[in-house]
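Student: Next comes the sequence, and after it the predicted model I'd like to discuss.
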Amino acid sequence: MTEPPARIDVHEHAIPPAYRQFLADRGLDSGGWPVPAWDRDSAVAMMDAQGIATGVLSVSAPGVHFGDDAEARALAREVNEYVAEAVKDRPDRFGLFASIPLPDVDGAVAEAAYALDELHADGVVLMANAHGRYLGDPAFEPLWAELDARGAVVFVHPAELQMPMIPGIPAPVVDFTFDTTRTAVHMALNGVMSRHTRMKVILSHAGGFLPYVAHRVAVAASLAQPERHTVDGVLTDLKRFSFDTALSGSPTALPSLLAFAEPGHVLYGSDWPFAPAEAGAYFNGHLDGYEGWRPGELDAVGRGNAEVLFPRLARA
């Protein structure tokens, strides 16, 4: 008898029709990466094939804010309500990370409250930079206070850097990992993670290269600003993050990630449909075949750790 899908995918994307049309009308893509086809049925088919019970859906880069606050608020509301309907129809298969229109702080706070209270979103998604402003920006403090007060789950997804792409190399190939690392360090060194300990923050793609450079960051920060930072203090704040395995379940990334992440802080991610099925199969094979798992750890990454963050998805 075939076992039912078990994984909870915290890095799965939705592309609502209105959002696709919005991007197409403006000639936009995801950092030089084409916007793929998506619909609910194809999402469920992919999930069945890859052993995923539930995908927590989010809108990927470039996000919902393109310079006009009113337009961004309307677009965020439209995509959030669309995905919320998918969750309402299939709560067992889908979840919602609601889009938030940063750098419009007032709009971001209002949409977070609406999505969490009225749409019953499972959390929110933030782009790692909002038009070049990283998430440790002091101006974003009202949003962090709101999310922390609610104990919200925050999914941080990279976006295109505010600098030219390397010719011929789309941003998802390498720049996205830098963007995630940069915003995580910015959040930690500016005190976001130490001030707001009730919220849970998931970093995409194993945190970029944060696990690999975390000790360098901690030592260098303590040398640059000894009046503000200690090695242990910086490491403590960096270890507050959780990490997904999207495009990162590899023989070289997993040892660094698992050596750094706190127990319970690694979660399964696919990055579908921007990462096609063959990419998912490649990384799932390495994830399942990795020989360094401790007893029960692979199952925890696949499901158990996410059940702690999303109690409604917990199985009896």
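Tutor: Great, that's in hand.

Student: CA atoms for contacts and neighbours, from now on please.
Tutor: Noted.

Student: residue boundaries of the strands in the stretch 151-300 of the chain?
Tutor: According to DSSP state E, counting those that start in this stretch, the stretch 151-300 of the chain carries its strands in the segments 153-157, 200-203, 242-244, 266-267.

Student: now the stretch 1-150 of the chain
Tutor: Here the stretch 1-150 of the chain has its strands, by DSSP E, counting those that start in this stretch, at 7-13, 52-58, 94-99, 123-127, 129-130, 133-134.

Student: to the chain's geometric centre, what's the distance from the last one?
Tutor: In terms of Cα atoms, centre = their mean, to the nearest Å, the centre of strand 133-134 is set 16 Å apart from its chain centre.

Student: can you pull out the helices in this structure?
Tutor: Assigned by DSSP state H, the chain shows helices spanning 17-25, 40-49, 69-89, 105-117, 141-149, 175-189, 192-195, 210-224, 231-238, 253-260, 277-289, 297-299, 305-309.

Student: quick one, which of those is nearest to residue 164?
Tutor: Taking Cα to Cα, helix 175-189 is the member of the helices of the chain nearest to residue 164, at 10.2 Å.

Student: Can you spell out which helices and strands pack onto that closest one?
Tutor: When contacts are defined as 3 or more Cα pairs under 8 Å, 6 or more residues apart in numbering; DSSP states H and E, helix 175-189 packs onto strand 133-134, helix 210-224, helix 231-238.

Student: Tell me what angle it forms with strand 153-157.
Tutor: Here helix 175-189 points in a direction 140 degrees away from that of strand 153-157 (axes from the mean of the first three to the mean of the last three Cα atoms, to 10 degrees).

Student: Spatially nearest residue to residue 63 (excluding sequence neighbours)?
Tutor: Distances taken as Cα to Cα, 6 or more residues apart in numbering place residue 127 nearest to residue 63, at 6.5 Å, with adjacent residues excluded.

Student: Give the full set of residues in contact with that neighbour.
Tutor: For residue 127, the contact set (Cα atoms under 8 Å, 6 or more residues apart in numbering) comprises 61-63, 156-159.

Student: quick one: it from residue 182, how far?
Tutor: According to Cα to Cα, to the nearest Å, residue 127 and residue 182 sit 12 Å apart.

Student: Please apply the same query to residue 147.
Tutor: Using Cα to Cα, residue 147 is found at 21 Å from residue 182.

Student: And residue 266, by the same measure?
Tutor: For residue 266, the distance to residue 182 - Cα to Cα - is 19 Å.

Student: which one of the two has more residues nearby?
Tutor: Just comparing residue 266 and residue 182: by other Cα atoms under 10 Å the higher neighbour count belongs to residue 266, 26 against 21.

Student: I'd assumed residue 243 was in contact with the more buried one.
Tutor: Yes. Assessed by Cα atoms under 8 Å, residue 266 is found in contact with residue 243 at 4.9 Å.

Student: Now the common contact residues for those two.
Tutor: Joint contacts of residue 266 and residue 243 (Cα under 8 Å, 6+ apart) do not exist.

Student: mind listing what's buried in stretch 11-24?
Tutor: By neighbour count on 16 or more other Cα atoms under 10 Å, the buried set for stretch 11-24 is 11-16, 19-20.

Student: Next up, a structure to set beside the first:
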Amino acid sequence: MRVITVEEHFHHPEVGPRVMDLSGPPPIDLDADFSTFWRNFTPDRELAEQLAGGRLEHMDAAGINIQVLSHGAMTPGSLDHPDATGLCRQVNDWLAEQISQYPTRFRGFATVPLYDPKAAADEMRRCIDELGFVGTLTQGTFAGLFLDDPRFEPVLAAAEELNSPLYVHPGIPPASVLRAYYSGNWPASVEFLLSSPAFGWHAEAGIHILRLILSGALDRHPGLKLLSGHWGEMVAGWLDRLDEAIGWGHYLDRPVSDYYRTQVWITPSGMYSHNQLKFFLAEVGADRIIHSEDFPYVVRTNVADFLLNADIADHEREAIAHRNAEALLRISPL
């Protein structure tokens, strides 16, 4: 069985530290133990910064044929600084050169500077048309704004024009949200985790998709295709409630679930629960699920086996493993 995974990350060895320098102080008040926690939380540098070596060995062992790569933590795409445009270009050129060394094993998602939406749209076109990338990934909000804000209209229009999906990935919530919702009588490490991979940034990423639906962005761009990780960032399991509640206001031309089931694809992001797989198969269908691991933040030995051992039909297994990714991302089938 061919396996393509689509939420797989890398770190640019120079750009990440530069983004950290330009981003200013962290939004969390760090305590004495946070540096020890952060060292343990950070992924192995070799796995994050190199495509050869340990990453390829892991792919072979876990049964992954192709990873679709995107910049992970400290991405210049979310940097609120004029240097973001050049840093994104540097990331994309580096990734394209790395992929050229292993063209049968990797594809790329563009990193685009939301600081300058026109430049972001231009960089998206360059990455798709010239570098051969298969989509674009954005992380979280930008300066507290979601992609439904009118300033980002060039980004949405370019993605639709290129017939190239946007992966709406989580990001660290703004400091004001972090303080109001996730700070409390617990260590800084717990505050960080609660606000991000444990819960917070998943809720925000789900809200991000909902805002694109409620703002009319998917009506203005009916060809826009969105990817949402972690089993749809809570929204994919809430569609009936959204249809009922939003429907009370007679606000949209169609139910929320209709937009979702026609323009959004979800991925597991390494959350390999057979209960969740069966549930979301029933909610959105096999043609709207694409496999992912979330490497190197999540490292699973059972990437292929999770699907091989699932109690699902063979056509569903093949669709999730590779056929949906091939169709959506225009990756040539074998």
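Tutor: Received it, and whenever you're ready, just let me know what you need. Here the structure is a predicted model, which means the values were calculated and not measured.

Student: out of the helices and strands packed on helix 175-189 of the first structure, which comes closest to residue 313 of the first structure?
Tutor: helix 231-238 (26.8 Å).

Student: Which residue in the first structure aligns with residue 6 of the second structure?
Tutor: In the superposition onto the first structure, residue 6 of the second structure corresponds to residue 10 when matched by TM-score structural alignment.

Student: Aligned counterpart of residue 123 of the first structure in the second structure, please.
Tutor: Checking with TM-score structural alignment, residue 123 of the first structure has residue 135 as its match.

Student: Kindly reformat the helices of the first structure as a markdown table containing distance to residue 5 of the first structure.
Tutor: Shown next, in a markdown table, are those (distance: least, Cα to Cα, whole Å):
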| stretch | distance to residue 5 of the first structure |
| --- | --- |
| helix 17-25 | 27 |
| helix 40-49 | 6 |
| helix 69-89 | 17 |
| helix 105-117 | 27 |
| helix 141-149 | 31 |
| helix 175-189 | 29 |
| helix 192-195 | 34 |
| helix 210-224 | 29 |
| helix 231-238 | 32 |
| helix 253-260 | 23 |
| helix 277-289 | 14 |
| helix 297-299 | 12 |
| helix 305-309 | 15 |
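
Student: And residue 5 of the second structure, how far from residue 313 of the second structure?
Tutor: 20 Å.

Student: Looking at those two, which is more packed in?
Tutor: The neighbour comparison of residue 5 of the second structure against residue 313 (other Cα under 10 Å) goes to residue 5, with 29 against 9.

Student: Please give the number of neighbouring residues around residue 175 of the second structure.
Tutor: For residue 175 of the second structure, using other Cα under 10 Å, the count is 14.

Student: Name the nearest residue to residue 291 of the second structure, ignoring sequence neighbours.
Tutor: Closest residue in space to residue 291 of the second structure, ignoring its immediate chain neighbours: residue 5 at 5.0 Å, by Cα to Cα, 6+ apart.

Student: got a list of what the one you found touches?
Tutor: Residue 5 of the second structure is in contact with 64, 66-68, 290-293, 321, counting by Cα under 8 Å, 6+ apart.

Student: same thing but 10 Å
Tutor: Residues near residue 5 of the second structure by Cα atoms under 10 Å, 6 or more residues apart in numbering: 59, 64-69, 106, 267-270, 290-295, 303-304, 320-322, 325.

Student: Distance check, it against residue 145 of the second structure.
Tutor: Distance from residue 5 of the second structure to residue 145 of the second structure, by Cα to Cα: 29 Å.

Student: Next: residue 14 of the second structure.
Tutor: Using Cα to Cα, residue 14 of the second structure is found at 27 Å from residue 145 of the second structure.

Student: one step back: could you dump the strands of the stretch 151-300 of the first structure to TSV with distance to residue 229 of the first structure?
Tutor: TSV is the format used below for these (distance: least, Cα to Cα, whole Å):
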stretch	distance to residue 229 of the first structure
strand 153-157	24
strand 200-203	21
strand 242-244	22
strand 266-267	26
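
Student: sorry, back to before: can you get me a residue count around the match of residue 123 of the first structure?
Tutor: Using other Cα under 10 Å, residue 135 of the second structure has 29 other residues around it.

Student: Do I have it right that residue 208 of the first structure meets residue 173?
Tutor: No. Shown here, residue 208 of the first structure and residue 173 do not form a contact pair, counting by Cα atoms under 10 Å, at 11.3 Å.

Student: Look at the two and report which has more neighbours.
Tutor: Using other Cα under 10 Å, the more surrounded residue of residue 208 of the first structure and residue 173 is residue 208, with 25 against 11.

Student: The more buried one matches what in the second structure?
Tutor: Aligned counterpart of residue 208 of the first structure in the second structure: residue 233 (TM-score structural alignment).

Student: For residue 213 of the first structure, give me its contacts.
Tutor: So residue 213 of the first structure contacts 181, 256 (Cα under 10 Å, 6+ apart).

Student: Repeat that for residue 239 of the first structure.
Tutor: Contacts for residue 239 of the first structure (Cα under 10 Å, 6+ apart) come out as 188, 193, 211, 214, 233, 260-263, 265.

Student: Make CSV out of these and add distance to residue 34 of the first structure and neighbour count.
Tutor: As requested, the contacts of residue 239 of the first structure are exported to CSV (distance: Cα to Cα, whole Å; neighbours: other Cα atoms under 10 Å):
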residue, distance to residue 34 of the first structure, neighbour count
188, 32, 24
193, 34, 27
211, 29, 23
214, 32, 19
233, 40, 16
260, 33, 18
261, 32, 19
262, 35, 16
263, 36, 14
265, 31, 23
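
Student: which of these lies closest to residue 105 of the first structure?
Tutor: Closest to residue 105 of the first structure, out of all of these and judged by Cα to Cα, is residue 193, at 18.4 Å.

Student: Tell me which residue of the second structure lines up with the closest one.
Tutor: Aligned counterpart of residue 193 of the first structure in the second structure: residue 218 (TM-score structural alignment).

Student: I'd guessed that match sits against residue 253; true?
Tutor: No. Counting by Cα under 10 Å, residue 253 is not a contact partner of residue 218 of the second structure; they are 11.2 Å apart.

Student: So what's the residue count around the residue mapped onto residue 268 of the second structure from the first structure?
Tutor: Residue pairing (TM-score structural alignment): residue 268 of the second structure is matched to residue 245 of the first structure. Burial of residue 245 of the first structure is recorded as 29 neighbouring residues (other Cα under 10 Å).
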